[in-house]
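Participant: coordinates only, sequence not included:
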């Protein structure tokens, strides 16, 4: 059973990795609009100089900065120096890692996977998505073409909910029975709030059948 599970995971990983080898025309167009004029190889790690960084869009530079900060935070949380992480990743030196943490490199999908397995094995998906979004714009353009681009927003919403819970120490200390009652109340309150927001949005929507409204 374990062998089958491992085989399935390997197969899925292989399918996902194979996306990096084939970009659709639509994805390339999306890349041009979102990333800017710089052509970046999916399978290569490149340290960008200032001239190359200027060719990137402001949005892409911001995502690269966030991805670099995510690596630095995860590395420091793990208690690793740059040299130690470089050795663990089998890199020749720490220069590439320094560039990544500074948000001034593009990163191959293979290296992104290795970073994720080392630094975020307990919660890999948000970390992986953030690194692909920041460091591998071509693969991300393809991911958006496939509809994966909605994932960061969903992950961010989940993170916000978790932060609310983590920030309430009293809730975390409740006995299990009390905690379950609080959870039931929160679920009910959330359902009511969503229904209220949906009703408000529907009432604010323009009425195409209203008197005097022109119809095309």
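Facilitator: Structure received. No experiment lies behind these values; they were computed from the predicted model shown. Residues are numbered from 1 along each chain as shown.

Participant: Could you use CA atoms for every contact and neighbour count after this?
Facilitator: OK.

Participant: How many neighbouring residues does residue 162 have?
Facilitator: Residue 162: 11 surrounding residues under other CA atoms under 10 Å.

Participant: For the helix or strand encompassing it, which helices and strands make contact with it?
Facilitator: Per DSSP states H and E, residue 162 falls inside helix 151-166. Counting contacts by 3 or more CA pairs under 8 Å, 6 or more residues apart in numbering; DSSP states H and E, helix 151-166 packs against helix 124-135, helix 169-172.

Participant: In CSV: these, plus mean neighbour count and distance to residue 143.
Facilitator: Conversion of the helices and strands packed on helix 151-166 to CSV gives the following (neighbours: other CA atoms under 10 Å; distance: least, CA to CA, whole Å):
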stretch, mean neighbour count, distance to residue 143
helix 124-135, 22, 9
helix 169-172, 11, 37
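
Participant: Minimum distance to residue 153: which of these has it?
Facilitator: helix 124-135 (10.3 Å; CA to CA).

Participant: What lies in contact with that closest one?
Facilitator: Applying CA atoms under 8 Å, 6 or more residues apart in numbering, the external contacts of helix 124-135 come out as 60-61, 63-67, 70, 105-109, 112-113, 116-117, 120, 139-140, 151-152, 155.

Participant: Show the buried residues in those.
Facilitator: 60-61, 63-67, 70, 105-109, 112-113, 116, 120, 139-140, 151-152 (16 or more other CA atoms under 10 Å).

Participant: one more structure, for comparison:
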């Protein structure tokens, strides 16, 4: 059977992609172990292998507070957003994480699972390697309540909220496909207008806060 140039290129891209996922999957376990060891030393030998990765039933989910369930859902959405930005499918990420199937990852993205710290580290190393700390703390807030209680004692409670605000801003941009089609000049004009509108909104918020404080 004759192979066309297009078919050959498709096969090459597929093989390259598979090779990349194989390499990434091979290093994430090592990253997790070194990160756990390093963090353990920084907190006086505390073991950070806290929590288990479990797909929760409806009855088990009801045992969590509404606030915790909300954070689980937000954290799952953040993982899905980061995966899609990277151009990965559920199968791709499952393979990179060396998971047996994508059912667990799907539950994590839906906010219906608890996640071990080791798996959180591996997710972070894949999806947020350029800015890992906020993503890591947000994942712990959503998926590992035991470890979150420790971090909250350290005064890190505000970080997940900041990350969630950043994600909401990014989603405004992602929802408008036409924004990606703008020329550099057009985009700069939209950006300048958005910046001015945001600064004006901040001024209104400050005025409202001052009026409220006076009352």
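Facilitator: Arrived safely. Worth saying up front: this structure is predicted, and the values here are computed from it rather than measured.

Participant: just to revisit the earlier point, turn the helices and strands packed on helix 151-166 of structure 1 into CSV, columns for distance to residue 47 of structure 1.
Facilitator: CSV is the format used below for these (distance: least, CA to CA, whole Å):
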stretch, distance to residue 47 of structure 1
helix 124-135, 11
helix 169-172, 43
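
Participant: Can you list which of the buried ones among the contacts of helix 124-135 of structure 1 are found in helices?
Facilitator: 60-61, 63-67, 70, 109, 112-113, 116, 139-140, 151-152 (DSSP state H).

Participant: ok, these vs residue 45 of structure 1, which is closest?
Facilitator: Out of those, the member with the shortest distance to residue 45 of structure 1 (by CA to CA) is residue 109, at 8.8 Å.

Participant: The closest one: what's it in contact with?
Facilitator: With CA under 8 Å, 6+ apart, residue 109 of structure 1 has these contacts: 17, 20, 42, 43, 132, 136.

Participant: did I read that right, the second one in a strand?
Facilitator: No: counting by DSSP: H, G, I helix; E, B strand; the rest coil, residue 20 of structure 1 is not part of a strand but helix.

Participant: Report the separation between it and residue 146 of structure 1.
Facilitator: 13 Å (CA to CA, to the nearest Å).

Participant: same check, this time on the last one
Facilitator: As for residue 136 of structure 1, its distance to residue 146 of structure 1 is 15 Å (criterion: CA to CA).

Participant: Pick out whichever of those two has more residues nearby.
Facilitator: Neighbours were counted for residue 136 of structure 1 and for residue 146 using other CA under 10 Å; residue 136 has more, 25 against 12.

Participant: aligned partner of the more buried one in structure 2?
Facilitator: Under the alignment (TM-score structural alignment), residue 136 of structure 1 pairs with residue 144 in structure 2.

Participant: hang on, isn't that match packed against residue 51?
Facilitator: Yes: Residue 144 of structure 2 is within contact range of residue 51, at 6.1 Å (criterion: CA atoms under 8 Å).

Participant: list residues touching both of these two?
Facilitator: Jointly contacting residue 144 of structure 2 and residue 51 under the rule CA under 8 Å, 6+ apart are 114, 115, 116, 117.

Participant: Next, the buried residues of stretch 150-170 of structure 1.
Facilitator: Buried, per 16+ other CA under 10 Å, within stretch 150-170 of structure 1: 151, 152.

Participant: neighbouring contacts of that stretch?
Facilitator: 126, 129, 130, 144, 171, 172.

Participant: Give me the distance from it to the chain's centre.
Facilitator: Offset of stretch 150-170 of structure 1 from its chain centre (CA atoms, centre = their mean, to the nearest Å): 14 Å.

Participant: what's the answer for stretch 143-161 of structure 2, then?
Facilitator: Relative to its chain's centre, stretch 143-161 of structure 2 lies at 16 Å (CA atoms, centre = their mean).
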